[in-house]
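**Q** have a look at this fold, sequence not included:
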């Protein structure tokens, strides 16, 4: 029986498979490939400047006439004054930046890394005097582009899109929100989102402290059928899609499986890492963005543990990690900059076209769901 749910009808897609909006990986060519194959391609635009985001949206439209989405971050912690987090007599995150940059410089010296020319997305004030990377102003300017470009689907990778719902609704934009707890699911549902993405601890990138198997059914119950749920976190093949649907989800939000594709925007050495790694080769760390995120084990994340040093909150940690990871990526250091990935890592066996991955997810899910009948 063909894989179908009301997710397909809401998003106007053939299959209820959605590409996770992975920063640096879910670029226009990958989003378009997934949409053209029958799923929903989503741009991982969290680190895009407003100008680049507009370019990406228009590039996707040149590559597909199918629906697609845009994923950015709206973390509440960034919307607050970062100095508020400092306790009485304690230095603020901003005051600690110099000390942490010295830590990063020493790490680079020990690893033989040399700073490269300032990357396009360096977390600092841009050349035109624009907003600081991952700041309140940065996120708000991105959302203006989302509204102005009237994107078909918007996904909040972190945070609540409530403040922009009315304007997006006027444009006919469907809205999703990635959540990691029942409490957050209820908040975004109250804001009027069309789809809730329940992403568990198994997932790559920013994720929940709650395991995927436990989170999905609890979120489904909390939604009570009013808002459909996509399952996410460690889903890397059709069996995972089927499992999420057996738990009550109506489709899947898939990331890691699409990282090892020809169209993914990450470097070739990072794709090779995915094929070479296994289920135990990821770790949750705040060393990259300042928020807990699952990534492939590496020396940069381990250095923070060894030094017993707490990373800075978002957006300041990105200012520390950015130059280090840019230098390591330039040198193709698999041991320092392998990238983000979920615990389904061990299911990745080869680098393939995105269409082939999508087709396998669909056929595998259909087979698994059909095979489940033998247990009744």
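**A** Everything's here; your move. It should be emphasised that the depicted structure is a prediction, and the values quoted were computed from it without experimental measurement.
**Q** only C-alpha atoms for contact and neighbour calcs from this point on.
**A** Will do.
**Q** and the strand or helix carrying residue 78, what's buried?
**A** Counting by DSSP states H and E, the element that carries residue 78 is helix 76-79. For helix 76-79, a neighbour-count test (16 or more other CA atoms under 10 Å) marks 77-78 as buried.
**Q** again with stretch 296-315
**A** Residues 296-301, 304, 311-315 are the ones in stretch 296-315 that count as buried (16+ other CA under 10 Å).
**Q** and here's the other structure:
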């Protein structure tokens, strides 16, 4: 049984397998490798400056002549008013995020001292700190989108938020558009904008995800789309059986992240790839300690420290200013216990670090076998 669906026609790809746009991991060489293998590679460009994003897009084009995409964040909760709230209290009697920033940074500095971490200077971190809350602001996202439009990328994926305001300009370029959602309500909102594909990502997935489990979310979103817009299943899908399961629930393909983290081409550190092989299904947690939004990460001391101190992380984008120096230092020191990275609950299925092509071909072969094997239940 050949793995094929409307997703293949929409994106002009061989297999309905899409690389999740994972920040820091879905770099040009990984996106190109997935596209060259017959899937759709997506750049995880949320933290890229406009110049970096343009360079990434051009690098992918130098590595593949196949379709590819760009993923950025357009979270409704990160707007100009959130940044402005740094100068005044949001609610009477409650300090603003900016007023709490110093205390949280002191907490982070204490943590670093206790763990023997030394601050490291990194151009991107320093630039982000210099921009302050303007990083991950409305203006930041708009500047990224100008690059996406100007470069006429084949596919755009909104990792968070509704791409509606840019639809007309993207359509003029022939860009295909999808959005990652975590509820039926959000699916209906983005569908009304006229997007091509909805990505239903459940609670099982790594990174920012939904409070709704993958098995429950996919069929409800499929029903809500009523065949008008195809759905990609996402969240804990790490092998071909997961792809097949998503398709049996009504999805027409899969958006896959964690499985591609443990690849030679992924942009994360080697020690973080090793963690994916060594750890299992129970070694993840959902925490706001990295970005300020709930995200599934591999269990670590930094996230646990906030729980032990009964301390609330700041909202996006302020928490990134707190966590950034800690995680940069821990990454530089190769501390698996502090900076192991993001991962979904399917992590326990990863047994080795492999080329991205091998991972994609394994997903396809496993899905085809699982779907064909379903005949035995008839």
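**A** Everything's here; your move. Please read these numbers as outputs of a predicted model, since none were measured by experiment.
**Q** so which of the buried residues of stretch 296-315 of structure 1 belong to strands?
**A** Using DSSP state E, the members of those that fall in strands are residue 296.
**Q** returning to that earlier point: against structure 2, where does the helix holding residue 78 of structure 1 fall?
**A** On structure 2, the counterpart of helix 76-79 of structure 1 by TM-score structural alignment is residues 76-79.
**Q** which parts of the stretch 151-300 of structure 1 are strands?
**A** 153-159, 174-179, 195-199, 205-206, 229-232, 252-254, 282-285, 293-296 (DSSP state E, counting those that start in this stretch).
**Q** okay, these in CSV with distance to residue 358 of structure 1 next?
**A** Below are these laid out as CSV (distance: least, CA to CA, whole Å):
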stretch, distance to residue 358 of structure 1
strand 153-159, 19
strand 174-179, 20
strand 195-199, 18
strand 205-206, 21
strand 229-232, 15
strand 252-254, 10
strand 282-285, 24
strand 293-296, 23
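**Q** hang on, the earlier thing: in JSON lines: the buried residues of stretch 296-315 of structure 1, plus distance to residue 343 of structure 1.
**A** Putting the buried residues of stretch 296-315 of structure 1 into JSON lines (distance: CA to CA, whole Å) gives the following:
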{"residue": "296", "distance to residue 343 of structure 1": "9"}
{"residue": "297", "distance to residue 343 of structure 1": "12"}
{"residue": "298", "distance to residue 343 of structure 1": "15"}
{"residue": "299", "distance to residue 343 of structure 1": "19"}
{"residue": "300", "distance to residue 343 of structure 1": "19"}
{"residue": "301", "distance to residue 343 of structure 1": "17"}
{"residue": "304", "distance to residue 343 of structure 1": "21"}
{"residue": "311", "distance to residue 343 of structure 1": "23"}
{"residue": "312", "distance to residue 343 of structure 1": "25"}
{"residue": "313", "distance to residue 343 of structure 1": "25"}
{"residue": "314", "distance to residue 343 of structure 1": "24"}
{"residue": "315", "distance to residue 343 of structure 1": "26"}
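**Q** now the end-to-end length of stretch 73-82 of structure 1.
**A** From its first residue to its last, stretch 73-82 of structure 1 covers 17 Å (CA to CA, to the nearest Å).
**Q** how about stretch 148-166 of structure 2?
**A** End-to-end distance (CA to CA), stretch 148-166 of structure 2: 10 Å.
**Q** how about that stretch: buried residues?
**A** Going by neighbour count (16+ other CA under 10 Å), the buried part of stretch 148-166 of structure 2 is 148-149, 152-164.
**Q** what span of structure 1 is it aligned with?
**A** Going by TM-score structural alignment: stretch 148-166 of structure 2 matches residues 146-164.
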